[in-house]
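Chemist: Curious how this folds, go ahead:
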Amino acid sequence: MAVPFASPTAADRDILRWLAAHRGAGWTTLAKALMDLGLSVVFLGLALLAALLTALVVRRLRPVIAAAGGAAVVSVVASQALKHLIARPRPDAALALVHAGGYSMPSTDAALVAGLTAAAVLAARCTDRRCPRTLAAGAAALNLLTGSALVYLGVHWTTDVLAGWLLGGAVGTTVGALVRRRTPTARP
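Modeler: Sure, this is the predicted structure:
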């Protein structure tokens, strides 16, 4: 029995071929730097430490940090399970600037960022009217930057990133809404 989505679409191939033909040194350097930052154990450790210290010091941010962390973990675990179920191969080596192992759909990085940002935006209790829009715009920009870099580098097909966003967004929305519902609103 064939698993749906096991093969990349014609649009996936066309997009990656177009990107491969139009890559520039500046964009390549930026995309590789973003990928290296996301894979850096030191950076991830410092980010985790900063989140934990912030949660200790700023009590009202604890639900946001807990929601974002929980959604990130669930998104990664779910995306890894789906990757093995779907077993879609990564883009052809001739089209890729960076070679990654394993399967490609859904993108774990896209799911992680989408889950983390969706949960954080929903769990946040803003006092300023512009705050929710600002958080949502920042989350959207971070997701677009991450997904674009993954496809640009040839690590993922476009539909891998879209599937990662859908998965992470669903997880993040669920976790963020649950945390928000259980968190009492602050008194003025």
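
Chemist: can we go C-alpha only for contacts and neighbour counts from here?
Modeler: Will do.

Chemist: helices or strands next to the helix or strand hosting residue 115 in the packing?
Modeler: Taking DSSP states H and E as the definition, one finds residue 115 inside helix 108-123. Under the contact criterion of 3 or more C-alpha pairs under 8 Å, 6 or more residues apart in numbering; DSSP states H and E, helix 108-123 touches helix 62-86, helix 131-152, helix 158-182.

Chemist: Now show me the structure for the sequence below, then we'll compare the two:
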Amino acid sequence: MRHSLPLRGSRIVGFDEGIMRVVAETRQDAVTRMVRAIGDAGVGLEVLGLLALAGVAAVVVTRSWRVGAAAAASLLLADLIAHNLKQVIGRPRPSGDLTVWPEIQGWAMPSTHAAATSALAMAVFLAVNWKSARTRRTAGTALAAAVVFIGGCMVYLGAHWPTDVLVGWLLGTPVGAAVTWAARRARPNITQIPRP
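Modeler: Coordinates of the predicted model:
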């Protein structure tokens, strides 16, 4: 049985509604079409399948088995936790003039996109043995920018309230870190399988 948390009338709702009103009033048609296309692609099974195949190919080519395992486990675990928390919290998504993506169904908090992408990014960032501090900083910046971009798209489209995305990030980031830590503890001396 679902138990909805009392979010209506709270400061969180006022904060979220204020931001969403500003977003709704400042949307531009060209930007909305572009972000909507990105959003539609991001939930399409074909695109998700291609991204998964590209990830598997990258792991196989580089023989970065631990990185691949940590990334996949982080993404799946964060998605699972976020999905189950949604059922407990039971927060409705933005509706009416606050959304341009009303086809998205289900509960809003936490954002599974935000949780999964932040977990994936953290796992990749921590699991890869970067060649230099500069490469590590560049990769960290690129990963963080991608996570923020995806979360921003969810808010821009009105698929999520801003706090849904923030909670998703707060959930996914430690999941990615914990899974990577566990992977290192399980096999501390192996980062790649040696080439034959």
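
Chemist: before we move on, back to that, which of the helices and strands packed on helix 108-123 of structure 1 sits most buried?
Modeler: Among these, helix 158-182 has the highest mean neighbour count (mean count of other C-alpha atoms under 10 Å), at a mean of 23.

Chemist: got the angle for that helix vs helix 108-123?
Modeler: Following axes from the mean of the first three to the mean of the last three C-alpha atoms, to 10 degrees, one obtains 30 degrees for the angle between helix 158-182 of structure 1 and helix 108-123.

Chemist: Which neighbouring elements make contact with helix 158-182 of structure 1?
Modeler: helix 10-21, helix 62-86, helix 108-123, helix 131-152.

Chemist: Figure out which of those is closest to residue 184 of structure 1.
Modeler: Across those, residue 184 of structure 1 has its closest neighbour in helix 62-86 (10.1 Å, C-alpha to C-alpha).

Chemist: Read off where the closest one ends up in structure 2.
Modeler: Mapped onto structure 2 using TM-score structural alignment, helix 62-86 of structure 1 covers residues 65-89.

Chemist: quick one: that stretch to chain centroid distance?
Modeler: 10 Å (C-alpha atoms, centre = their mean, to the nearest Å).

Chemist: Could you do stretch 86-95 of structure 2 as well?
Modeler: That offset, for stretch 86-95 of structure 2, works out to 17 Å (C-alpha atoms, centre = their mean).

Chemist: So what touches it?
Modeler: 2-5, 7, 102, 106-110, 158-161 (C-alpha atoms under 8 Å, 6 or more residues apart in numbering).

Chemist: same thing with stretch 61-75 of structure 2?
Modeler: Residues contacting stretch 61-75 of structure 2 (C-alpha under 8 Å, 6+ apart): 55-56, 59, 115-117, 119-121, 123-124, 127-128, 172, 175-176, 179-180, 183, 190-193.

Chemist: Now the buried members of those residues.
Modeler: Neighbour-count burial (16 or more other C-alpha atoms under 10 Å) applied to the contacts of stretch 61-75 of structure 2 gives 56, 59, 115-117, 119-121, 123-124, 127-128, 172, 175-176, 179-180, 183, 191.

Chemist: Residue 17 of structure 1 reaches residue 94, doesn't it?
Modeler: No - using C-alpha atoms under 8 Å, residue 17 of structure 1 is not in contact with residue 94, being 9.6 Å away.

Chemist: between these two, who's got more neighbours?
Modeler: residue 17 (16 against 9; other C-alpha atoms under 10 Å).

Chemist: counterpart of that one in structure 2?
Modeler: Per TM-score structural alignment, the equivalent position to residue 17 of structure 1 in structure 2 is residue 21.

Chemist: What of residue 116 of structure 1?
Modeler: Using TM-score structural alignment, residue 116 of structure 1 pairs with residue 120 in structure 2.

Chemist: How about the contacts made by its match?
Modeler: 71, 72, 74, 75, 172, 176.

Chemist: Go ahead and confirm the fifth one touches residue 116.
Modeler: Spelled out, that is residue 172 of structure 2. Yes - at 5.9 Å, residue 172 of structure 2 and residue 116 qualify as touching, with contact defined as C-alpha under 8 Å.

Chemist: Overlap of the contact sets of those two?
Modeler: 74, 78.

Chemist: And the residue nearest the centre of structure 1?
Modeler: Central residue of structure 1 (C-alpha atoms, centre = their mean): residue 113, 2.4 Å from the mean position.

Chemist: Would you mind measuring from it to residue 1 of structure 1?
Modeler: Per C-alpha to C-alpha, to the nearest Å, residue 113 of structure 1 is found 32 Å from residue 1 of structure 1.

Chemist: now residue 20 of structure 1
Modeler: Taking C-alpha to C-alpha, one finds residue 20 of structure 1 at 33 Å from residue 1 of structure 1.

Chemist: Looking at the two, which is more packed in?
Modeler: Shown here are residue 20 of structure 1 and residue 1; by other C-alpha under 10 Å, residue 20 has more neighbours (18 against 3).

Chemist: what's near enough to touch the more buried one?
Modeler: Contacts of residue 20 of structure 1 (C-alpha under 8 Å, 6+ apart): 95, 96, 152.

Chemist: if you set the cut-off to 10 Å instead, what comes out?
Modeler: Residues in contact with residue 20 of structure 1 (C-alpha atoms under 10 Å, 6 or more residues apart in numbering) are 14, 94, 95, 96, 97, 151, 152, 153, 154.
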